[in-house]
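1. next input, structure requested:
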Amino acid sequence: MSGTSTGQPPAEAQPSNWNLPNALTTLRIVLVPFFGWALLHDGGDSITWRIVAWAIFFVAMVTDKIDGDIARARNLITDFGKIADPIADKAITGMAFIGLSIIMDTWWMWTITIVVLVREWAVTLLRLSVLKSVVIAAARSGKWKTAVQALALGFLTLPLLEVGDEVGWLEIPGEVVYVGAIGLLLIAFVLTLWSGYEFFRDVWKQRHSIRRSSAA
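-> So this is what the prediction gives:
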């Protein structure tokens, strides 16, 4: 046996940042300004550009699911992906919230947007900073929040009310779907608050447990 051998198995090579999941994550970040421009084109009254904005949002949501599945299946999880992925998610949904608030211009929509963005970025920044050594598993409420939020924002991005002005027979279906989307948004808002509470509760429990272990 060679004298340089330590008897330890070789360290597993870290995957390169140049991989498909990271490329899809980067694509989502690049799409954010294009999505915002399409959504707000002509003050949000353009049916064509609202549909384009919806298509961009749809692509972003689909690639979010795909890149995570590929990264886990092929063991392509990287430090870049851990940082960029949540930033990409919050950027596209944040742009949707802000854009829809500008279009709808109601106090309650701006209230929802501000509360949701504060919660989302607070959780994201906390995960990326002080929780490097603390693992908080994604709660089921957080997964439901993400799904319902994507559905609500996706439907509201569509020109549901505007298309009724152009095509008379679509007025009532558009209004019905719009009301349903508002309902989904309110459910997503409640789930956002609840999942945020669960996250900070679990953080406090883990940090308290670590401090007690250190003191012992």
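
2. from here on, just use CA atoms for contacts and neighbour counts.
-> Noted.

3. centre of the chain versus the lengthiest helix in the chain, how much separation?
-> Longest helix of the chain, by residue count under DSSP state H: helix 171-215. Helix 171-215 sits 12 Å away from the centroid of its parent chain (CA atoms, centre = their mean, to the nearest Å).

4. tally of neighbours for Pro33?
-> When neighbours are counted by other CA atoms under 10 Å, Pro33 registers 14.

5. and it, how far is that from Val62?
-> The gap separating Pro33 from Val62 is 18 Å, by CA to CA, to the nearest Å.

6. could you do Leu31 as well?
-> Following CA to CA, the distance that separates Leu31 from Val62 is 13 Å.

7. between those two, which one's more packed in?
-> Leu31 (18 against 13).

8. list of residues touching the helix or strand containing the more buried one?
-> In the assignment (DSSP states H and E), Leu31 maps to helix 20-40. With contacts defined as CA atoms under 8 Å, 6 or more residues apart in numbering, helix 20-40 is touched by 49-50, 52-54, 56-57, 60, 63-64, 66-68, 70-71, 76, 80-81, 84-85, 87-89, 91-92, 95-96, 99, 103, 157.

9. and stretch 118-128, by the same measure?
-> The contact list for stretch 118-128, computed with CA under 8 Å, 6+ apart, reads 83, 86-87, 90, 192-193, 196, 199.

10. show me what contacts Phe155?
-> By CA under 8 Å, 6+ apart, the contact set of Phe155 is 177-178, 181.

11. likewise Ile92?
-> With CA under 8 Å, 6+ apart, Ile92 has these contacts: 28-29, 31-32, 35, 57, 60.

12. who wins for most neighbours among these?
-> Arg28 leads the contacts of Ile92 on contacts (other CA under 10 Å) with 27 neighbours.

13. just the element for the most centrally placed residue in the chain, please.
-> Residue closest to the average C-alpha location in the chain (CA atoms, centre = their mean): Asp89, at 3.3 Å. Per DSSP H and E: Asp89 is located in helix 79-104.

14. packing partners of the particular helix or strand that has Val62 in it?
-> Assigned by DSSP H and E, Val62 belongs to helix 47-73. Applying 3 or more CA pairs under 8 Å, 6 or more residues apart in numbering; DSSP states H and E, we find helix 47-73 packed against helix 20-40, helix 79-104, helix 140-157.

15. let's compare: structure for the following, please.
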Amino acid sequence: MERSDEFPVGRAHLRDTRVGGVIGICNCKVLHEASIVVYRYDGGVTDANSTSSAAHDKPSNWNLPNVLTCARIVFIPVFAWLALRGYVWWSFSLFVLLMITDKIDGDIARARNLITDFGKIMDPIADKALMATALVCLNLAYGLPWWITAVILFREFGITLWRMFMLRQGKVVPASKGGKLKTVLQSFAVALYLCPLPGWMDPVALMVMLLAVVVTVVTGVQYLVDGYRENSRA
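-> You can find the predicted model right below:
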């Protein structure tokens, strides 16, 4: 570190000769605002103030998509109470509304650049909590076979835990291409069970649910295969 006294009192020019760049700090006035400029070895210049500004531009966790996600979690017990108490139209309507908010909050977050780490964590938790609650309610009050719930939940939570484990290892598991189809089929199947349809529609609801189970399992296997291939190339 060397100091040059060619500047007047109140100014200082400090040079750091470390490899990779030179950082100059120019104090234009004593006890006044200082600007920091980073000179890179490739000739580029970066203003540290711009970096600070970018940090301030990060969206707040208290935004509309996250509020909708939290509302979805809050209303899950309400949905369960309605379903188990036999309020079929109310439980059906609330389930559909909650699934719509799942679509809306994602669209808003992407359109307005409101994607946050909080949303990335809480949105899938809200989705899986709602689906798990709905399936258990169908088991208890609507005659849905328990094995269907077991298969779907094993896949959902198993893949989620596996992706978290792989992420901790520094390996990224790509999203399954059939994930959206799986979610749509699961939601549609649950809605058919909740909706007070004529008795002759029961086999239709069961067939849609079985199709949802098949797609759920297939996409789960696809996650494992795609993850293995992706990380084998790395």
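
16. go through the contacts of Phe155 of structure 1 and name the one nearest Ala138 of structure 1.
-> Ranked by distance to Ala138 of structure 1 (CA to CA), the contacts of Phe155 of structure 1 are led by Ala181 at 25.0 Å.

17. the closest one maps to what in structure 2?
-> Matched across to structure 2, Ala181 of structure 1 falls on Ala205, judged by TM-score structural alignment.

18. got a list of what its match touches?
-> Counting by CA under 8 Å, 6+ apart, Ala205 of structure 2 makes contact with 189, 192-193.

19. tell me how many other residues surround Ser2 of structure 1.
-> Counted with other CA under 10 Å, Ser2 of structure 1 comes out at 5.

20. distance-wise, check Arg168 of structure 2 relative to Leu197 of structure 2.
-> 46 Å.

21. again but with Ile76 of structure 2, I slipped
-> 23 Å.

22. from Asn19 of structure 1, how far off is the residue mapped onto Ile104 of structure 2 from structure 1?
-> Aligned by TM-score structural alignment, Ile104 of structure 2 pairs with Ile66 of structure 1. Separation of Ile66 of structure 1 from Asn19 of structure 1 (CA to CA) stands at 13 Å.

23. Val74 of structure 2 -> structure 1?
-> Matched to structure 1 by TM-score structural alignment, Val74 of structure 2 sits across from Val30.

24. swap that for Lys58 of structure 2, please
-> Using TM-score structural alignment as the criterion, Lys58 of structure 2 maps onto Gln14 of structure 1.

25. residues contacting that match?
-> Gln14 of structure 1 is in contact with Thr78, counting by CA under 8 Å, 6+ apart.

26. list the contacts of Leu202 of structure 1.
-> Let me fix one detail, which is that residue 202 of structure 1 is Asp and not Leu. Contacts of Asp202 of structure 1 (CA under 8 Å, 6+ apart): Ile136.

27. could you redo the last one with a cut-off of 10 Å?
-> By CA atoms under 10 Å, 6 or more residues apart in numbering, Asp202 of structure 1 lies in contact with 135-137, 139, 196, 208.

28. and these, which are buried?
-> Buried subset of these (neighbour count, 16 or more other CA atoms under 10 Å): Gly196.

29. sorry, back to before: what subset of the contacts of helix 20-40 of structure 1 is buried?
-> Burial by neighbour count, 16+ other CA under 10 Å: within these this picks out 49-50, 52-54, 56-57, 60, 63-64, 67-68, 71, 76, 81, 84-85, 87-89, 91-92, 95-96, 99, 103, 157.

30. quick one: Ala71 of structure 1 and Asp85 touch, right?
-> No. Contact criterion CA atoms under 10 Å: Ala71 of structure 1 and Asp85 do not qualify, at 11.2 Å.

31. what residue of structure 1 is the furthest out?
-> Largest centroid distance in structure 1 under CA atoms, centre = their mean is Met1 at 52.3 Å.

32. what about that residue, distance to Gln8 of structure 1?
-> According to CA to CA, Met1 of structure 1 stands 13 Å off from Gln8 of structure 1.

33. what of Ala147 of structure 1?
-> Distance of Ala147 of structure 1 to Gln8 of structure 1, given as CA to CA: 44 Å.

34. got it, and Leu160 of structure 1?
-> Using CA to CA, Leu160 of structure 1 is found at 62 Å from Gln8 of structure 1.

35. of these two, which one has the most company?
-> Leu160 (24 against 6).

36. wait, that one sits on Ser46?
-> No. Counting by CA under 10 Å, Leu160 of structure 1 does not reach Ser46; the two are 11.3 Å apart.

37. out of the contacts of Phe155 of structure 1, which are shared with structure 2?
-> Contacts from these that recur in structure 2, judged by both residues aligned by TM-score structural alignment, their matches' CA atoms under 8 Å, are Ala181.

38. I'd like the contacts of Phe155 of structure 1 as JSON lines, with distance to His41 of structure 1 appended.
-> JSON lines is the format used below for these (distance: CA to CA, whole Å):
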{"residue": "Val177", "distance to His41 of structure 1": "22"}
{"residue": "Tyr178", "distance to His41 of structure 1": "20"}
{"residue": "Ala181", "distance to His41 of structure 1": "21"}
